[in-house]
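# just a sequence and a predicted model for now, questions to come.
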Amino acid sequence: MKLTALFASAAMVLGLATGAVAQDKTKIGFVYVGPVGDGGWTYEHDQARQAVVAEFGDKVETVFVESVPEGPDSERVMTQMALNGADLIFTTSFGYMDSTINVAKKFPNVKFEHATGYKTAPNVSVYSARFYEGRAVQGHIAGRMTKSNIVGYIGSYPIPEVIRGINSAYIHAKKVNPDVQFKIVWAYTWFDPAKEADAAKVLIEQGADVILQHTDSTAPQAAAKAAGNVITFGQASDMSEYAPSPRVSSIIDNWAPYYIARTQAVMDGTWESVNTWDGIGAGMVGIGEISDAVPAEIKAEALALKDSIAAGDYHPFTGPIRKQDGSAWLAEGEVADDGTLAGMNFYVEGIEGDIPN
């Protein structure tokens, strides 16, 4: 009798253990450079995290740490996530690149996904969006709508991603307005509302009546609204609380499909290191609703440009285009290759000023 009971007890324990293994959740960590309430970049990454939870329910467990500085602090956060049993970690800022590679070496069984970088490893993928496609649409609207012919641009850091955006916006503003000028202020931050507001005010004082930004807060929108007669574009998120003006459209980062697919790959055991760079056509870059503050004719032109890019009929970097110093870059009809775009470290002809080191 006791032996039977012992076998029954052992079977129960084995069953519970087997059930526990079967029900193990996939643990996913997210490292954010800004607060989830920034209204821009980090907000959209966290919306994608929530989409993963909605898709997989109790099959996943997600954790995130917000406002993590780029550098040693990020490495500590990633390490702690890995030690706590994360199966997959998304590191969502360019400056996390080396930290991601370093931590990945120590945890070869953990999968890492790094946003906007270029260094990969057997357990590190990189992913980014072709934001420059959205900048082309914004540049067209900016060039058509400016009355002062001065467009202000708030840059975060002088890295290829940001330089590509400036060049794309300028090229397309210049196509529709030969007199347009770009004035660029470098904020040296991804998210700092005070610095972003100050940058917007400086540009407005210099005559800009259109402000574009590659920073993450809504502070430039607020500064433009206070100034009046200045239009803006939402960055990373719709920022529609400032529509119909000053915010007349936006670039929207849609990470959810990618995050869901990569989580599924970890669950299926099919995850492998990849380099993903998608744009409007694939749905990773969205163009926010163009408001009624934009005349119907200009709106139609912008949407036609968007559709042409999405269909693959037009590439925003199509020659003839010269570099800032006047040297040849792209011949008539020639399209820039991804390698050059990924490492872009020059302005195109017509942009004034130097790129900071």
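Nice, I can see it. Treat the numbers as computed from the prediction; the structure is a model and nothing was measured.
# C-alpha from now on. contacts and neighbour counts both.
Fine.
# how far is the helix or strand containing Ile101 from where the chain is centred?
Taking DSSP states H and E as the definition, Ile101 sits inside helix 97-106. Averaging C-alpha coordinates over helix 97-106 and over its chain gives two centres that are 21 Å apart (Cα atoms, centre = their mean, to the nearest Å).
# what of stretch 132-151?
20 Å.
# buried residues, that stretch. List them.
Within stretch 132-151, the residues scored as buried using 16 or more other Cα atoms under 10 Å are 132-147, 149-151.
# mind listing the strands for the chain?
26-31, 60-65, 88-91, 111-115, 124-129, 150-155, 181-186, 210-213, 231-234, 247-253, 275-278, 285-287, 321-322, 328-330 (DSSP state E).
# what does the fourth one rub up against?
Contacts to strand 111-115, defined as Cα atoms under 8 Å, 6 or more residues apart in numbering, come from residues 87-94, 96-97, 100, 104, 123-128, 266.
# please repeat the previous calculation with a cut-off of 6 Å.
For strand 111-115, contacts defined as Cα atoms under 6 Å, 6 or more residues apart in numbering pick out 88-93, 123-128.
# next, the angle strand 26-31 makes with that strand.
If you take axes from the mean of the first three to the mean of the last three Cα atoms, to 10 degrees, strand 111-115 sits at 30 degrees to strand 26-31.
# tilt between strand 111-115 and helix 97-106?
Here strand 111-115 runs at an angle of 170 degrees relative to helix 97-106 (the same axes, to 10 degrees).
# what angle do strand 111-115 and strand 124-129 make?
Using the same axes, to 10 degrees: strand 111-115 against strand 124-129 is 30 degrees.
# show me which residues of stretch 73-93 are buried.
74-75, 77-79, 81-82, 86-93.
# actually, stretch 273-284.
Here stretch 273-284 shows 275, 277-281, 283-284 as buried, counting by 16+ other Cα under 10 Å.
# next one for the comparison:
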Amino acid sequence: MTNRRVFLKSASALALGSVLPFESVFAAAKLTAGVIYVGARGDYGYNQAQAQAAGVIKKLPNVKVVEEENVPETIAVQKSMEAMIEQDGATLIFATSFGYFDPHVLKMAAKYPNVRFAHCGGLWKQGNPSNITSYFGYIDECQYLNGVVAGHASKSKKLGFVAAKPIPQVLRNINSFTLGAQSVDPSITTHVIFTGDWSMPVKEAEAANSLVDQGCDVLTCHVDGPKVVIETAEKRGAMSCGYHASQAALAPKGYLTGAEWDWATPYTLLVDDVQSGKTPPNVLRGGLKEGFVKMSPYGAKVTPEAKKDADAAKAKMVAGDFMIFKGPIKDNKGADVIATGTSHPQTDIVLESMNYLVAGVVGQI
């Protein structure tokens, strides 16, 4: 009888044109979401961070998740997306890799206007299909904090950074890491080696060994799977800061902290919008404050002073009272890139086209 009364009350509310939102009367609509990874879901890095978020939305009411890993950034991803839509009935697709966007997501979004495509990487712009959401986070906030901790830990004052490609997102992380370290000691340098692609385990190992040979005693990276870099640093007796997900288990002695994604936040927001019939935004961003990114717990070698400095900077970031890119800043060729009195908040679109390395970075684009 109680259930019957609830039903009748709900039906009456609808009949009378009640202002109650539709989703408060009926359960969330059934939704199938497809998630596509460029690598293995258990890579201790980029793909694992995305897979952790997929695991969260699997537990949401009326949500089914279909996944496919090791899908290259070729026409293969178009076939995977189409199969999820046509065979599984997916109406929300998470295309998680940077290279999936053009032309693959663009083509599929035009072909399936009633499907929402969520792409990780920040590439959507006016004129692209309106059923695309570009989601990304201000993880350079965490890389700055990595730098603060690394700056305190380093004895050689030489840090190492293994990077995949010199695209704006990677350069922004290298620069933030360096500026964080230089807030501790302006003489600190960051030595960068680019491997050329997102997953190059042999080159990543070679780069990590080369950086240690050059005297770098703290390593970090921006590659899809940080496992090789972190393990190599540990074997060589160097310290490390992680990226994408926590790699603390791989380096029990040298792991200091890490910059982690918390993709469950944008994933959940997008699922909620699609289920409730709302139109998701084309651009979805957030940092520490919004819960898009987070820090790994501090390792045993992190000093109380380092924790104090990093925690203070983090608190200002969460409060919206801290800018990483505040002039004067020169690039590593001596040119002024941010003038005195000029600053760029995290939301400034200018930062998404960064094309320089700051002073103190040893390396070239």
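Noted; the coordinates are in hand. Remember, it's a predicted structure, so these values are computed and weren't measured experimentally.
# nearest to Ile251 of the first structure, of the contacts of strand 111-115 of the first structure?
Closest approach to Ile251 of the first structure among those (Cα to Cα): Ser128, at 13.8 Å.
# hmm, Ile338 of the second structure is touching Phe325, no?
No. Between Ile338 of the second structure and Phe325 there is no contact under Cα atoms under 6 Å: 7.7 Å.
# okay, these two: which has more neighbours?
Phe325 (19 against 16; other Cα atoms under 10 Å).
# for the alignment partner in the first structure of the more buried one, give me its contacts.
Residue pairing (TM-score structural alignment): Phe325 of the second structure is matched to Phe317 of the first structure. By Cα under 6 Å, 6+ apart, Phe317 of the first structure lies in contact with 335-336.
# distance of Phe317 of the first structure relative to Asp238 of the first structure?
25 Å (Cα to Cα, to the nearest Å).
# and what of Thr26 of the first structure?
For Thr26 of the first structure, the distance to Asp238 of the first structure - Cα to Cα - is 31 Å.
# the more surrounded of the two?
Taking neighbours as other Cα under 10 Å, Thr26 of the first structure and Asp238 compare with Asp238 leading, 24 against 19.
# what does that one correspond to in the second structure?
Alignment note (TM-score structural alignment): Asp238 of the first structure maps to Ser246 of the second structure.
# spatially nearest residue to that match, not counting backbone neighbours?
Nearest non-adjacent residue to Ser246 of the second structure, counting by Cα to Cα, 6 or more residues apart in numbering: Ser296, 6.0 Å away.
# what do we get in the first structure for the one you found?
Under TM-score structural alignment, Ser296 of the second structure pairs with Gly288 in the first structure.
# in contact with that match, which residues?
238, 249-250.
# 10 Å instead?
Gly288 of the first structure makes contacts with 134, 233-240, 247-252, as judged by Cα atoms under 10 Å, 6 or more residues apart in numbering.
# kindly report the same for Ala248 of the second structure.
Ala248 of the second structure neighbours (Cα under 10 Å, 6+ apart): 44, 230, 240-242, 254-258, 296-299.
# same question, Met267 of the first structure
Counting by Cα under 10 Å, 6+ apart, Met267 of the first structure has contacts 25-26, 59-60, 87, 261.
# thinking again about what came up before, what is the nearest of the contacts of strand 111-115 of the first structure to Asp354 of the first structure?
Using Cα to Cα, Ser93 is the member of the contacts of strand 111-115 of the first structure that lies nearest Asp354 of the first structure, at 24.4 Å.
# run through the helices of the stretch 101-250 of the second structure in chain order.
Counting by DSSP state H, counting those that start in this stretch, the stretch 101-250 of the second structure has helices at residues 106-111, 140-153, 168-182, 201-213, 227-235.
# mind putting the ones you listed in a markdown table, distance to Glu69 of the second structure included?
Output for the helices of the stretch 101-250 of the second structure, formatted as a markdown table (distance: least, Cα to Cα, whole Å):
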| stretch | distance to Glu69 of the second structure |
| --- | --- |
| helix 106-111 | 19 |
| helix 140-153 | 26 |
| helix 168-182 | 23 |
| helix 201-213 | 18 |
| helix 227-235 | 18 |
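# would you mind finding the most buried of those helices?
helix 140-153 (a mean of 28; mean count of other Cα atoms under 10 Å).
# distance of the aligned residue in the first structure for Asp213 of the second structure relative to Ser148 of the first structure?
Aligning on TM-score structural alignment places Asp213 of the second structure opposite Glu205 in the first structure. According to Cα to Cα, Glu205 of the first structure and Ser148 of the first structure sit 12 Å apart.
# no further questions, thank you.
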